[in-house]
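>>> Quick one: sequence and predicted model below, then my questions.
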Amino acid sequence: MRLILLGPPGAGKGTQAKILVDAYGIPQLSTGDILRSAIAAKTPLGIEAKAIVDRGDLVSDAIVNGIVSERLDADDCKPGFILDGFPRTIAQAEALDRMLLDKGAKLDAVIEIKADADELVRRVIQRAKESGGARTDDNEDVLRKRLGVYQDQTAPLVAYYSDKGLIRTVDGMAPVDEVTAAIKASIDH
């Protein structure tokens, strides 16, 4: 099972990915987690990425594509994977298509988790309080900028994958267990 989770920041992609990892026994590939690890470790990539993330901008395609391609080659990805936070742009989606073709693989579904922007701001502010501010991108100004970037750059992926017959849309405003049930129903049919 090879899946992509799409949705605006704070929509619950990470939460759903963790649940799906347990349900399907495939790894979650979160570019956000990979980049946050690099930032915490203060690697050269991490230092570069930190400045970009702190502004609420997206890390370059070249950096992200390289990270993803290497990760897809790992043994635990052979039976499948869940991409969370990648692709974010049409260019990245096209790069992923080429990567998968080169690896003899294809996507099974793209799950779009729809969510209300104002509710997302409330969720992220709450997440920041609960985590003690562990994520530097958990503040309202950065989130609103990221929501704008999502609308401009990532939302077009819905049409891209819809044209390929891969989109499955679920209501991200529902309780977590209902979102999970909707995702499973859409991919297990």
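Happy to help now that I have it.
>>> drop to CA atoms for contacts and neighbour counts, all remaining ones
Will do.
>>> Residues touching the strand or helix carrying L100, excluding its own?
Under DSSP states H and E, the secondary-structure element containing L100 is helix 90-102. By Cα atoms under 8 Å, 6 or more residues apart in numbering, the surrounding residues in contact with helix 90-102 are 61, 65, 69, 86-87, 106, 153-154, 156-157, 160.
>>> how far out from the middle of the chain is that helix?
The chain centre lies 15 Å from the centre of helix 90-102; the measure is Cα atoms, centre = their mean, to the nearest Å.
>>> list the buried ones in the helix or strand containing Y160?
Taking DSSP H and E as the definition, Y160 sits inside helix 156-163. Taking 16 or more other Cα atoms under 10 Å as the basis for neighbour counts, the residues of helix 156-163 that come out buried are 157-158, 160-161.
>>> try stretch 83-91
For stretch 83-91, the buried set under the neighbour-count rule, 16+ other Cα under 10 Å, comprises 83-90.
>>> Likewise for stretch 7-21?
7-14, 16-17, 20.
>>> Tabulate those residues in JSON lines, adding columns for distance to A38.
As requested, these are exported to JSON lines (distance: Cα to Cα, whole Å):
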{"residue": "G7", "distance to A38": "23"}
{"residue": "P8", "distance to A38": "23"}
{"residue": "P9", "distance to A38": "20"}
{"residue": "G10", "distance to A38": "21"}
{"residue": "A11", "distance to A38": "23"}
{"residue": "G12", "distance to A38": "22"}
{"residue": "K13", "distance to A38": "21"}
{"residue": "G14", "distance to A38": "18"}
{"residue": "Q16", "distance to A38": "23"}
{"residue": "A17", "distance to A38": "21"}
{"residue": "L20", "distance to A38": "25"}
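>>> here comes the other one, which I'd like you to weigh against the first:
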Amino acid sequence: MINLILLGLPGAGKGTASEKIVDKYHLTHISTGDMFREAINNETKVGLEAKSYIDKGNLVPDEVTAKLVEERLSQPDIKEGYILDGFPRTTYQAELLVDITKRLNKPLSSVIALEVDESTLVDRLSARYMCKNCGATYNRISKKPKVEGTCDRCGGHDFYQREDDKPEVVKNRLEVNEKMNAPLKDFYKERGLLTVINGEQTPEEVFKDIDAVLSKIK
């Protein structure tokens, strides 16, 4: 069983890496966003507790989020292991996760951090733009329309960039995320669980490095 956390700033390639890991190792990908939606839709006890905070516009306390994670990690579909995405975000949450994994006897096998230079991340994230007509998303670096200036989905010619994809906003977002990420990396480094991988490589090269780490666990 492989139990994994992937760390990395927005744009570092965690989503692509997760898909490749799931394909090869059949781990259950657990995203905090999906987990919240699922628990609220299913009206579980913890889901309803989380909803009571969200409905008032308040942040869900760490302890409630941790209960949701424990509820999700207890489910029978986690046979081969899990990838946690979006939790923990702080060292306090990381400590709560240690207690959860002890209780469930599903300890972390590895924590992999994808490191990418800030200027590369700004380039990647601020290259995103959308079709004004249908909302299809494109990227000037990695996902251009088949015909330049024409949307693949609706044939429209009007494109725009969202405010939060503009370089100055992206840079601020990355700084906020890095402040959260750095203590987490230290937390897992101290426990001998952290491997840092160069996320500037192609997705195939990144996965090759991840695979080298996971194959030793398997």
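Received it, and whenever you're ready, just let me know what you need. These figures come from a predicted structure and were not determined experimentally.
>>> wait, is I4 of structure 1 part of a helix?
No. Under DSSP: H, G, I helix; E, B strand; the rest coil, I4 of structure 1 falls outside any helix and is assigned strand.
>>> Tally up the residues packed near it, please.
Using other Cα atoms under 10 Å, I4 of structure 1 has 24 neighbouring residues.
>>> Next up, the contacts around the residue mapped onto it from structure 2.
In structure 2, the residue paired with I4 of structure 1 according to TM-score structural alignment is I5. Contact partners of I5 of structure 2, counting by Cα under 8 Å, 6+ apart, are 83-85, 108, 110-112.
>>> so where do the helices sit in structure 2?
For structure 2, helices defined by DSSP state H occupy the ranges 14-25, 32-41, 45-55, 62-73, 91-104, 118-126, 167-190, 203-217.
>>> Check structure 2 and tell me which residue is nearest its centre.
Ranked by distance to the mean C-alpha position of structure 2 (Cα atoms, centre = their mean), the top residue is D85 at 4.1 Å.
>>> Number of residues surrounding the closest residue to that residue other than its chain neighbours?
Of all residues beyond its chain neighbours, the one nearest D85 of structure 2 is S31 (4.6 Å), with distances taken as Cα to Cα, 6 or more residues apart in numbering. Number of residues near S31 of structure 2 (other Cα under 10 Å) recorded here: 14.
>>> Could you do G46 of structure 1 as well?
If you count neighbours by other Cα under 10 Å, G46 of structure 1 ends up with 19.
>>> what's the answer for T202 of structure 2, then?
11.
>>> Trace it over to structure 1, please.
That one, T202 of structure 2, aligns with P175 by TM-score structural alignment.
>>> And for D211 of structure 2?
Taking TM-score structural alignment as the criterion, the aligned counterpart of D211 of structure 2 in structure 1 is K184.
>>> any idea how far Y161 of structure 1 is from that match?
With distances taken as Cα to Cα, to the nearest Å, K184 of structure 1 is found 18 Å from Y161 of structure 1.
>>> try G104 of structure 1
Taking Cα to Cα as the measure, G104 of structure 1 and Y161 of structure 1 are separated by 19 Å.
>>> quick one on the thing from earlier: the residue nearest to D85 of structure 2 contacts G86, correct?
Yes. At 6.0 Å, S31 of structure 2 counts as touching G86 under the criterion of Cα atoms under 8 Å.
>>> so which of the helices of structure 2 gets nearest Y160 of structure 2?
Of all the helices of structure 2, it is helix 118-126 that lies closest to Y160 of structure 2, at 11.7 Å by Cα to Cα.
>>> ok, now which ones touch the residue nearest to I183 of structure 1 when sequence neighbours are not counted?
Once flanking residues are discounted, I183 of structure 1 sits nearest to V170: 6.7 Å by Cα to Cα, 6+ apart. Each residue near V170 of structure 1 by Cα under 8 Å, 6+ apart is listed here: 111-114, 179, 182-183.
>>> how close does V170 of structure 1 get to V68 of structure 1?
Using Cα to Cα, V170 of structure 1 is found at 25 Å from V68 of structure 1.
>>> Same check on A41 of structure 1?
With the distance defined as Cα to Cα, A41 of structure 1 ends up 19 Å from V68 of structure 1.
>>> So the two - more neighbours on which side?
Remark: of A41 of structure 1 and V68, V68 carries more neighbours, 19 against 12, as counted by other Cα under 10 Å.
>>> correct me, but that one touches D33?
No. With contact taken as Cα under 8 Å, V68 of structure 1 and D33 are classed as non-touching, separated by 11.9 Å.
>>> got the contacts of V170 of structure 1 as JSON lines, with distance to R144 of structure 1 and neighbour count columns?
Rendered in JSON lines, the data for those read as follows (distance: Cα to Cα, whole Å; neighbours: other Cα atoms under 10 Å):
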{"residue": "I111", "distance to R144 of structure 1": "23", "neighbour count": "23"}
{"residue": "E112", "distance to R144 of structure 1": "19", "neighbour count": "25"}
{"residue": "I113", "distance to R144 of structure 1": "18", "neighbour count": "21"}
{"residue": "K114", "distance to R144 of structure 1": "16", "neighbour count": "17"}
{"residue": "V179", "distance to R144 of structure 1": "24", "neighbour count": "18"}
{"residue": "A182", "distance to R144 of structure 1": "27", "neighbour count": "19"}
{"residue": "I183", "distance to R144 of structure 1": "26", "neighbour count": "22"}
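>>> Cool, thanks, signing off.
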